[in-house]
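A.B. asks: Quick one, fold the following:
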Amino acid sequence: MVIGSSALRRLASKSSLSSRLRAEARVIGEIRHKMTSLALGEIIAIEDTVMTANTVEIAKINLAAGKSEAELVAASEQFQQEFLGKQPGFLRRELLRLDEGNYLDLVHWRSAADASAVMEHAMASPQCQAYFAVMTMDPDKPDEGVAHYTSLAVYG
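C.D. replies: Okay, here's the model as predicted:
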C-alpha cells in the first residue's frame, strides 16, 4: 500500500508516532516538490527552445574584380561595427572563406522576423553600400544569394 504525503503528515502529527516518521514525511514532501519543480523546469526550457528558434542567414559573396580579401575584411568590420551589430535580434556573425574570391557571410538572428526587418532597410545604409561595393552583385537583386534557415539544434 502506498501512502500519500498528506496521509503521512496526518499520521506523523499524532503523538504516538516517532519524530523519525515526521522527518521522513517531510523529506518525502520535499522530494515530491523538487521533482515537480524539475519537471516544470524542463517543460519551460523545451518551450523556450521551441519559441525562440534562431534563424541563420547565409549570404554567398563573390569578390568584385580588382578587390582584395583585405578590403573585404575591412569593409566587413565597418559594416559590423556601424550597422549590423546595432540591429535588433542580431546574435553573431562569421565571414568564411570558401576558395579564392568566394566567401560566405553567416549571420545568426534571434528570429526570421529580425532578419527580414534588417533586409528591408540594409540597402539604404551607407555602411551596407560600402560593404556591398567590394562584392559582385546585381543592384536590382540585392538579396540574390541570400538564404534563411531555421536552427533546429545548437551544439557546443
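A.B. asks: drop to CA atoms for contacts and neighbour counts, all remaining ones
C.D. replies: Noted.
A.B. asks: where do the strands sit along this protein?
C.D. replies: 55-62, 90-99, 102-109, 146-150 (DSSP state E).
A.B. asks: Any chance of TSV for those strands, columns distance to residue 37 and mean neighbour count?
C.D. replies: Putting the strands of the chain into TSV (distance: least, C-alpha to C-alpha, whole Å; neighbours: other C-alpha atoms under 10 Å) gives the following:
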stretch	distance to residue 37	mean neighbour count
strand 55-62	31	20
strand 90-99	30	14
strand 102-109	31	19
strand 146-150	30	14
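A.B. asks: Nearest to residue 36, out of these?
C.D. replies: Relative to residue 36, the nearest member of those by C-alpha to C-alpha is strand 146-150, separated by 31.7 Å.
A.B. asks: Neighbours of residue 79, how many?
C.D. replies: Neighbourhood size, residue 79 [other C-alpha atoms under 10 Å]: 20.
A.B. asks: ok, longest helix in the chain?
C.D. replies: Secondary structure of the chain per DSSP state H: the longest helix is helix 19-51.
A.B. asks: Does anything pack onto that one? Which helices or strands?
C.D. replies: helix 5-13 (3 or more C-alpha pairs under 8 Å, 6 or more residues apart in numbering; DSSP states H and E).
A.B. asks: One more, please, to line up against the first structure:
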Amino acid sequence: MTMQSVLKRTTRQMETKIEELIQAGEITLIDAEDFPSLLECARRYVETEHRKRERTIVRAKEHSAVERSAKIHSQYREKAAKIVTGVAVAAVKQYIQWTKDLLDSSFFLPDGTEVTWGDATKVQHNLYIGMLKSQRSGLDKNIDLHELAIFDIEEGGASSLRELVTA
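C.D. replies: As a prediction, the model looks like this:
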C-alpha cells in the first residue's frame, strides 16, 4: 500500500480499515508495511470521530441534555484513544529502533526516581504508564467540568458562574 493509494481512499474506507485492524487485535506485517499510511489512516479516523463528537455535543446541548453530552464526549474520547493507541502501538512494534540516544534518555517515576529507558524494568514502565493515565483522567474530568460550566453560563444568560449562582 503506497501513500498515494491511501490518500485516494475515502474517509469511510479508512474508518472501516482501521476498525477492522483494531477488531482483529493486531496489525499484521503486511498492514504495517507502510507506517505513514497507518498514521494517515489513524489521523483521518480520529478527525472524523472528532467531527462526529462535536456535532453530537451540539445536538445534545440544543436539547438540554447535559448529562448525555458529557457521556457522549467521554465515549468518543475513549474510542478515539483506543484506536489511536492500538494503531500506534502496533506500528511502533514494527518500526521502533532502540537507539543509544533513546536508551540513554530518562523519565521520572511517580516517587521521583529518575530512570533511563535502557535500564527501566517492566514494573517501572508500568508505574510510569499508570501515572500518565491518572494525569489524563484528571485532565478529561477537568475538561468536562469546564464544558458544563460554559453550557450552564449560556443557558442561564450569565457572564460567569458566580453571576449565575448569585442571581
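A.B. asks: What's the TM-score once they're superposed?
C.D. replies: Once superposed, chain against chain, the TM-score is 0.24 (TM-score structural alignment, normalised by the length of structure 1); 49 aligned residues with a C-alpha RMSD of 3.7 Å.
A.B. asks: Adding distance to residue 40 of structure 1, write the strands of structure 1 out as TSV.
C.D. replies: Output for the strands of structure 1, formatted as TSV (distance: least, C-alpha to C-alpha, whole Å):
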stretch	distance to residue 40 of structure 1
strand 55-62	27
strand 90-99	28
strand 102-109	28
strand 146-150	26
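A.B. asks: Indicate which one of those strands is closest to residue 10 of structure 1.
C.D. replies: Of all these, it is strand 146-150 that lies closest to residue 10 of structure 1, at 53.4 Å by C-alpha to C-alpha.
A.B. asks: Can you say which helix or strand has residue 48 of structure 2 in it?
C.D. replies: Assigned by DSSP states H and E, residue 48 of structure 2 belongs to helix 35-62.
A.B. asks: and that helix, which residues are buried?
C.D. replies: By neighbour count, with 16 or more other C-alpha atoms under 10 Å as the criterion, the buried positions of helix 35-62 of structure 2 are 35, 37-39, 41-42, 44-46, 48-50, 53-54, 56-57, 60-61.
A.B. asks: Just list the residues touching the residue nearest to residue 73 of structure 2 when sequence neighbours are not counted, thanks.
C.D. replies: Once flanking residues are discounted, residue 73 of structure 2 sits nearest to residue 53: 6.4 Å by C-alpha to C-alpha, 6 or more residues apart in numbering. By C-alpha atoms under 8 Å, 6 or more residues apart in numbering, the contact set of residue 53 of structure 2 is 72, 73, 76.
A.B. asks: ok, longest helix in structure 2?
C.D. replies: The residue-count maximum for a helix in structure 2 (DSSP H) belongs to helix 122-156.
A.B. asks: Identify the residues contacting stretch 6-22 of structure 2?
C.D. replies: Outside stretch 6-22 of structure 2, the residues that touch it by C-alpha under 8 Å, 6+ apart are 27, 37, 40, 41, 42, 44, 45, 48, 83, 86, 87.
A.B. asks: Could you find the closest non-adjacent residue to the fourth one?
C.D. replies: Nearest in space to residue 41 of structure 2, with sequence neighbours left out and distances taken as C-alpha to C-alpha, 6+ apart, is residue 14 at 5.6 Å.
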